[in-house]
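**Student:** Would you be able to build a 3D model of this:
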Amino acid sequence: MTTELRVLDPAEWDRWYAVLELAFGGVPEADEERALWRELTEHERFLGAWDGDTCVGTAGAFTFRLTVPGGASVPAAGVTMVSVAGTHRRRGILTSMMRRQLQDVRAWGEPLAVLTASEPAIYGRFGYGVATLAARAVVDTARVRLAVPPGTDAVSLRVTTPADALEATEAVYAALVAGRPGMLARRPGWERQALLDPPGERAGSSPRLCLLAERDGEVVGYAHYAVKPDWSFAGANGSVSVHRLTGLDPAAEAAMWRFLCSVDLTGRVNVHDRPVDDAWQHLVSDVRRCEPTLRDGLHLRIVEVAAALEARTYQAPVDVVFEVEDAFCPWNEGRWRLTGDAKGAVCARTRDAADLALSVRELGAAYLGGASLVSLAAAGRVRELRDGALTEASVAFGSPVAPWLPHGF
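**Tutor:** A predicted model of the protein is given here:
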């Protein structure tokens, strides 16, 4: 490979970003969107591959903190904006950027790297496993009814704009971050991502609105949504798209779902990227009429095995030796003994016989409690070497709430 890999110079950002835009279809982003990503770019953590004066590859890593089982907020590199120019494929550029990036993440002392994938098939070979799933649905509100919990009628609702409600909605989000693995603690500037709503991307929908749920004068939940009018000879057939919905208690969430399922002149609610254990599934009268589907969410890569496994807690006592395969980051390879419970954990290298054998990809998939080690073993991706070890570890790695990534990056 004759290309040069170097840290992004702020003066080269426009040329660098143009390569990324071209790789994702060549449609220029709205000025407001482009300006936000320019502001959020941490240049010292972003890379460009250059062939002479031409940028031919891009990759970056935002500074994040990720909630893990037990509630700890763990440093994680948010891998983003990865692309290789079509003129420079099959030259090892992507592999070079991924290797350099993971070496940098290790040097920064961050035990995890995470990403969302435009093409999920790419990242498994670099050690990323699918750690969260996201649910989508289309609720047929003409046929589906909601059974709401006690206290729902005590919640008052009002509609405003996302910008006007930003301080209150961020406070609600912050209150819930520690309670669900996979959530990201928002750093300064990231609250503005929720305000992005370029007119060119609305596809006929209204500007986004913000529904606030309040009790005794306090905001206890919010939803960002848009309405798309539609008419046929038979009458109105509009739709509501729910982009974000967060409540501090069941009644607050139920009140917002009830409102969204009864917006005038609409017949369906499009639900985007929700937790797989989201409460709405238990409010509806007929989940089949909601057409639920799943897709991959957060892809997670363990960069430092010991630090990552010690950062979370375990819902049952565990004492297990993993034989870890990781050719891409060889410092992780070998046997690791994990001993832990709900109070904490210790992980260290050992010469003891292995109980389970797996690659770092499977360890990443199971890390947040979203993928079961038993399920991975059924697919032939985890091998049990000691009777009982698989069940013991699988139960311990579980999470009482499903892990979920609330927004992309």
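
**Student:** hey, let's count contacts and neighbours off CA atoms from now on
**Tutor:** Will do.

**Student:** what about residue 272, how many neighbours?
**Tutor:** Using other Cα atoms under 10 Å, residue 272 has 16 neighbouring residues.

**Student:** Likewise for residue 282?
**Tutor:** Applying other Cα under 10 Å, we find 13 residues neighbouring residue 282.

**Student:** Tell me which residues of stretch 134-142 come out buried.
**Tutor:** Neighbour counts using 16 or more other Cα atoms under 10 Å place 134-141 of stretch 134-142 among the buried residues.

**Student:** How about stretch 395-409?
**Tutor:** Applying a neighbour-count criterion of 16+ other Cα under 10 Å, the buried positions in stretch 395-409 are 395-399, 401-407.

**Student:** After the longest strand that the chain contains, which helix or strand is next? Please name it.
**Tutor:** When the chain is scanned for its longest strand (criterion: DSSP state E), the result is strand 54-67. Using DSSP states H and E, the helix or strand that directly follows strand 54-67 along the chain is strand 73-84.

**Student:** Alongside the first, I'd like the structure of this one:
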Amino acid sequence: MITLREVSLSDLPEWSRAHQSAYFRHPTRIDASIHEAWFAPGELIGAYDGERCVGTLRCSPYELSVPGGTTIPAAGITNVAVVHTHRRQGILHTMMKTALQSAAQSGRAIAILIPTEYTLYGRYGFGPSIRSRRIEVDNTGGGTLRDQVESDHKGEIRNITAEETRHIGPQLYDRFRETQVGATQRKSAWWSNLTEEWFLTRRAVQPFYVTFRDSRGDTTGLVVYSATLLESERKIRFNLNVVENIFLNQESRDALWRFIFSLDNVSHVAISNIAIDDPITELLREPSLATTQFSHTAWLRILNLPEVLSARTYARDGRLRIKVNDQQGYCDGSWEISVTDRKALVSPVSGSVDIEIGIDSLASLYMGGGNAMTLCSAALIKEHSPGSTMLLNEMFRTPVAPWLPPNGLELV
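**Tutor:** Next comes the predicted model:
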């Protein structure tokens, strides 16, 4: 018989073994070190067959930045795994159901995860909401950026240490996420991992940390990158992998990208996670130098519809009555959304509605990164009142695309 229980610190080695096994890996001292550093009481769920762990899940509290500059309490779900011998026995379903119930009961208004399979979590009410890109730029010939990209800044570009990054980074990032829709806070363990504070997690290729400090002495940008030596008989060449890119303004963005792309002997620059609408490709002398692909997509699951919809601001005023279909029951029913001066009042209603929509599709629209017209064309929205889908789209749109910078949530 399979039972679920909260994982204690003493249970962690067995829990870690099950998690690694599900992804065809054997646990190492590095894995144990990382899991122990991220451990917090009450966040880990284990599915047990007797005393053997066969399923894992982590559900951690986060604060999610939404349109309008406010945050809502969120549950970040990660480390979801079932060992190979126990798959297709309902263990994942039971763990997800338990995690969502626990999140809702603890006051988390929304849940967030990053799935490996597009269709796996839609059945639990999750919808794709926050997309990001991976970009690789051919820097072989140098002069990659346009001449118009500011290079005569009055600030200072500084190489800093890992220890300095652990002090400067969190302060800079907290300022950044105040205005970045889709961002969450980062836990101290995330910064420890980025800066390799733990000896056991240090990688063979060490990262470099570079900041931009403006003329007032204010740090407004940070990039973190590593370099890999390319095998060549003629010359020394490197590929750069940028794993962190946080900018508070255009000055810091231009200055730090100019620095990255002017480094000598660099053939290619890969940016592993960047916003969909980041202007990096427009800064290039020749946009064809860049190869772009979609990176991870964060999926949202609304658990408290009135709280979630009331938290954000909207692009225009209007009133809509919507029927929300939610098989899990958290948000199922008919609701009126009345927006005045960009703020919404949300209340349950009865009778006819303007729109019928699934909770997963509503989550796709919530952060401003979705398009209601597209969802309607795909039969994911049913329009009962002419023009209501257009109004929904105009209300929910945002001028800047949402983006979730890395925060410790892994693919599940």
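
**Student:** what's the TM-score here?
**Tutor:** Scored by TM-score structural alignment, normalised by the length of the first structure, the superposition of the two chains gives a TM-score of 0.93; 405 aligned residues with a Cα RMSD of 2.2 Å.

**Student:** circling back to that earlier point, what's the average distance of the longest strand of the first structure to the second structure?
**Tutor:** Once fitted to the second structure, strand 54-67 of the first structure is off its aligned match by 0.8 Å on average (mean Cα distance after the TM-score superposition for the first structure).

**Student:** Over which residues of the second structure does that strand lie when aligned?
**Tutor:** Strand 54-67 of the first structure corresponds to residues 52-65 of the second structure when matched by TM-score structural alignment.

**Student:** what sits up against that stretch?
**Tutor:** Around stretch 52-65 of the second structure, the neighbours that count as contacts under Cα atoms under 8 Å, 6 or more residues apart in numbering are 14-15, 18-19, 43-48, 71-83, 86, 91-92, 95, 99, 103, 108, 177-185.

**Student:** again, only using 6 Å
**Tutor:** Surrounding stretch 52-65 of the second structure, the residues in contact under the criterion Cα atoms under 6 Å, 6 or more residues apart in numbering are 15, 18, 43-48, 71-83, 181-184.

**Student:** if we can go back for a sec, including distance to residue 354 of the first structure and secondary structure, could the buried residues of stretch 134-142 of the first structure go into JSON lines?
**Tutor:** Shown next, in JSON lines, are those (distance: Cα to Cα, whole Å; DSSP: H, G, I helix; E, B strand; the rest coil):
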{"residue": "134", "distance to residue 354 of the first structure": "33", "secondary structure": "strand"}
{"residue": "135", "distance to residue 354 of the first structure": "36", "secondary structure": "strand"}
{"residue": "136", "distance to residue 354 of the first structure": "39", "secondary structure": "strand"}
{"residue": "137", "distance to residue 354 of the first structure": "42", "secondary structure": "strand"}
{"residue": "138", "distance to residue 354 of the first structure": "46", "secondary structure": "strand"}
{"residue": "139", "distance to residue 354 of the first structure": "48", "secondary structure": "strand"}
{"residue": "140", "distance to residue 354 of the first structure": "51", "secondary structure": "strand"}
{"residue": "141", "distance to residue 354 of the first structure": "53", "secondary structure": "coil"}
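
**Student:** Let me know the distance separating the nearest residue to residue 42 of the first structure once chain neighbours are set aside from residue 28 of the first structure.
**Tutor:** What sits nearest to residue 42 of the first structure in space, not counting adjacent residues and going by Cα to Cα, 6 or more residues apart in numbering, is residue 62, at 6.6 Å. With distances defined as Cα to Cα, to the nearest Å, the gap from residue 62 of the first structure to residue 28 of the first structure amounts to 22 Å.

**Student:** Neighbour count for these two, which is higher?
**Tutor:** Each of residue 62 of the first structure and residue 28 has its neighbours counted (other Cα under 10 Å); residue 62 has more, 19 against 12.

**Student:** separation between the more buried one and residue 251 of the first structure?
**Tutor:** 35 Å.

**Student:** Same check on residue 353 of the first structure?
**Tutor:** In this view, residue 353 of the first structure and residue 251 of the first structure are 51 Å apart by Cα to Cα.

**Student:** Please compute how far the match of strand 54-67 of the first structure lies from its chain's middle.
**Tutor:** Average the C-alpha atoms of stretch 52-65 of the second structure, do the same for its chain, and the two points are 15 Å apart (Cα atoms, centre = their mean, to the nearest Å).

**Student:** Tell me which of residue 353 and residue 251 of the first structure has more neighbours.
**Tutor:** A side-by-side neighbour count of residue 353 of the first structure and residue 251, using other Cα under 10 Å, places residue 251 first with 21 against 15.

**Student:** Would you map the strands across the stretch 251-400 of the second structure?
**Tutor:** For the stretch 251-400 of the second structure, the strands defined by DSSP state E, counting those that start in this stretch occupy 266-275, 290-302, 318-325, 333-340, 343-348, 355-358, 381-383.

**Student:** Now distance to residue 119 of the second structure too, for those strands, in TSV please.
**Tutor:** Converted to TSV, the strands of the stretch 251-400 of the second structure look like this (distance: least, Cα to Cα, whole Å):
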stretch	distance to residue 119 of the second structure
strand 266-275	22
strand 290-302	11
strand 318-325	18
strand 333-340	24
strand 343-348	29
strand 355-358	15
strand 381-383	18
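
**Student:** And the ones you listed: which comes nearest residue 198 of the second structure?
**Tutor:** Each of those was scored for nearness to residue 198 of the second structure using Cα to Cα, and the closest is strand 266-275 (22.9 Å).

**Student:** okay, and the closest one goes to which residues in the first structure?
**Tutor:** On the basis of TM-score structural alignment, strand 266-275 of the second structure is assigned to residues 266-275 in the first structure.

**Student:** Out of the buried residues of stretch 134-142 of the first structure, the closest to residue 338 of the first structure would be?
**Tutor:** With Cα to Cα as the yardstick, the closest approach to residue 338 of the first structure among those comes from residue 134, at 29.1 Å.

**Student:** Matching that closest one against the second structure, which residue comes up?
**Tutor:** Following TM-score structural alignment, the counterpart assigned to residue 134 of the first structure within the second structure is residue 132.

**Student:** contacting residues for its match?
**Tutor:** By Cα under 6 Å, 6+ apart, the contact list for residue 132 of the second structure reads 274-276, 295.

**Student:** which one of the residues you listed has the most neighbours?
**Tutor:** Neighbour counts for the contacts of residue 132 of the second structure were taken using other Cα under 10 Å; the highest belongs to residue 274, with 25 neighbours.

**Student:** any idea how far residue 398 of the second structure is from that residue?
**Tutor:** Residue 274 of the second structure sits 18 Å away from residue 398 of the second structure, taking Cα to Cα as the criterion.

**Student:** mind putting the buried residues of stretch 395-409 of the first structure in TSV, distance to residue 237 of the first structure included?
**Tutor:** Shown next, in TSV, are those (distance: Cα to Cα, whole Å):
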residue	distance to residue 237 of the first structure
395	46
396	48
397	45
398	42
399	40
401	35
402	34
403	34
404	31
405	31
406	29
407	29
